[in-house]
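> Dropping a prediction and its sequence here:
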Amino acid sequence: MDSFELNKIIGALLGVVFVIFSVSLLSETFFHSPAPETPGYAIVVPEGEGPAEGDGEQAPESVLPLLADADPSAGEAVFKRCQACHTVEEGGPNKVGPNLWGVVNRPVASHEGFSYSAGMQEYAQGGEVVWDYENLDHFLASPKAEVSGTAMAFAGLKNVEDRANVIAYLRTLSNDPAPLPEAPAEGEGEAEDDSQATGDGQEAAPAEGGAQAAPMEDSAEEAPAEQQEAETEEGADGGEAAAPAEEEQPAATEQ
């Protein structure tokens, strides 16, 4: 290969480099996109539309008023989602979760032979906390929210009727089912409101009477003053009217 052919190859390479460099400069000129001063996007939220500071997640509806009419058969159907981790027969083995026979009113983290998570043991407070209807309701609604650090991966039952039915089914898993919580009698709340309304009215009446009685007291205080002035004038004129007033004072002292 002579020098002429080598020069042509080098010139061709330089030409390619020049073309690529020129294209990159032109493309940067036409499609220039400067970096933003502040990375990301600013989302403007109008005042008053966001949640108020300190507002937590709304508490789920309680199942206690629904337990008396809950359907254990429907709860058993919902409980099928839990059968992969729990057994329910008396003396049944533990699986991923403990056996749930007699779970209602059983002390938390107390089933023999099951290794509970540290979060559940802390929630149990040494056996002082039991799985009553209220605690079961909160735990089934959101296990992670009720027991921080629990190993239970179940997301929870958001429907209050599903929770009531499941708890009614769990109640049947016992030789001596726990008594149901007493539901408030119908009209009890209305009766309390009526009594409060009546009490408010009775309290208001003396206030009005007191306001009316004030002028009477003033007039009673003014009357003796006028009478004393009249007696003084009569005593100054005749001297006879003042004498009976002096005689009446010892009688008042005796009384």
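Perfect, I can see it now. In this text the structure is predicted, and so the values were computed from the model without any measurement.

> going forward, measure contacts between C-alpha atoms and count neighbours the same way
Noted.

> Tell me, how many residues neighbour Glu234?
Using other C-alpha atoms under 10 Å, Glu234 is surrounded by 14 other residues.

> Next, work out how far apart Glu231 and Ala242 are.
Distance of Glu231 to Ala242, computed by C-alpha to C-alpha, to the nearest Å: 7 Å.

> cool, and Ala223?
18 Å.

> Mind checking which of these two has more residues around it?
Ala242 (17 against 12).

> Contact partners for the more buried one?
Ala242 makes contacts with 231-232, 234-235, as judged by C-alpha atoms under 8 Å, 6 or more residues apart in numbering.

> what does Gly15 give?
For Gly15, counting by C-alpha under 8 Å, 6+ apart, there are no contacting residues.

> Which strand or helix spans it?
helix 3-30 (DSSP states H and E).

> ok, now Gly210?
In this assignment (DSSP H and E), Gly210 forms part of helix 188-237.

> And Gly92, by the same measure?
Per DSSP H and E: nothing holds Gly92, as it lies in no helix or strand.

> For the closest residue to it other than its chain neighbours, grab the count of nearby residues.
Leaving out its chain neighbours, the residue that sits closest to Gly92 by C-alpha to C-alpha, 6 or more residues apart in numbering is Asn99, at 6.1 Å. Applying other C-alpha under 10 Å, we find 22 residues neighbouring Asn99.

> got another, please set it beside the one above:
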Amino acid sequence: MKKIGFVAALAVLLASGSAFADGDIKKGAKVFKKCKACHAVGEKAKNKVGPILNGVVGADWGHIEGYKYSKPLLAGKEEGKVWDMETLSAYLKKPKKVIPKGKMAFAGLRKPADIENVIAYLDQFNADGTKK
């Protein structure tokens, strides 16, 4: 019976498209150090210059309460935009290309592997900061 429960849980994870993205979480933690000046993750995370990033993978744009987002990002939220893998990848590569007049000052990550790894790192965090 336990085996059936495990298989069912695994099927739900795989069907959700999540399962921690395809990157390496440990390598993503190292890449995320570049982001820590402005962003935080985890159970005690607080907004900084940028919003906390708990639960960002798959979330709607502008989902963090209490953070003052840019007008262009809020316009994307009104359009129903979501931080899916494709959008996050494009944003992490060139933020100003995805949100031209957004607040993000970071130029972007050059290496596709770094982008994939940081998304995997972020994907492990639930909206409340606990790990999946």
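Yep, it's here. Quick caveat, the model's predicted, so the values are computed rather than measured.

> Quantify their similarity with the TM-score.
Once the chains are overlaid, their TM-score stands at 0.77 when taken by TM-score structural alignment, normalised by the length of structure 2; 109 aligned residues with a C-alpha RMSD of 1.6 Å.

> Buried among the contacts of Ala242 of structure 1? Make that a ChimeraX selection.
The following ChimeraX line selects those of the contacts of Ala242 of structure 1 that are buried, judged by 16 or more other C-alpha atoms under 10 Å:
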select :231
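
> what about the aligned residue in structure 2 for Ala151 of structure 1, how many residues close to it?
Alignment note (TM-score structural alignment): Ala151 of structure 1 maps to Lys103 of structure 2. Lys103 of structure 2 has 17 neighbouring residues, counting by other C-alpha under 10 Å.

> my read: Lys103 of structure 2 touches Lys68, true?
No. Using C-alpha atoms under 8 Å as the test, Lys103 of structure 2 is too far from Lys68 to be in contact (10.0 Å).

> Structure 2: matching residues for the helix holding Gly15 of structure 1?
Alignment note (TM-score structural alignment): helix 3-30 of structure 1 is unmatched in structure 2.

> go on, stretch 231-243 of structure 1?
Per TM-score structural alignment, stretch 231-243 of structure 1 has no counterpart in structure 2.

> starting at the chain centroid, how far to the top helix by length along structure 2?
Across structure 2, the longest stretch assigned as helix under DSSP state H is helix 2-15. Per C-alpha atoms, centre = their mean, to the nearest Å, the displacement of helix 2-15 of structure 2 from the mean C-alpha position of its chain is 24 Å.

> what's the helix or strand just after that helix aligned against in structure 1?
As assigned by DSSP H and E, the chain's next helix or strand after helix 2-15 of structure 2 is helix 25-32. Aligned by TM-score structural alignment, helix 25-32 of structure 2 corresponds to residues 72-79 of structure 1.

> Give me the distance from the matching stretch to the chain's centre.
Relative to the centre of its chain, stretch 72-79 of structure 1 is centred 28 Å away, using C-alpha atoms, centre = their mean.

> these two touch, right, Trp83 of structure 2 and Val56?
Yes. If you go by C-alpha under 8 Å, Trp83 of structure 2 and Val56 touch, sitting 6.5 Å apart.

> who's more crowded, the two?
Applying other C-alpha under 10 Å to Trp83 of structure 2 and Val56 shows that Val56 carries more neighbours, namely 25 against 18.

> What does that one correspond to in structure 1?
Residue pairing (TM-score structural alignment): Val56 of structure 2 is matched to Val103 of structure 1.

> my guess is its match meets Leu170, correct?
Yes. Shown here, Val103 of structure 1 and Leu170 form a contact pair, counting by C-alpha under 8 Å, at 7.0 Å.

> Please consider this matter closed, and thank you.
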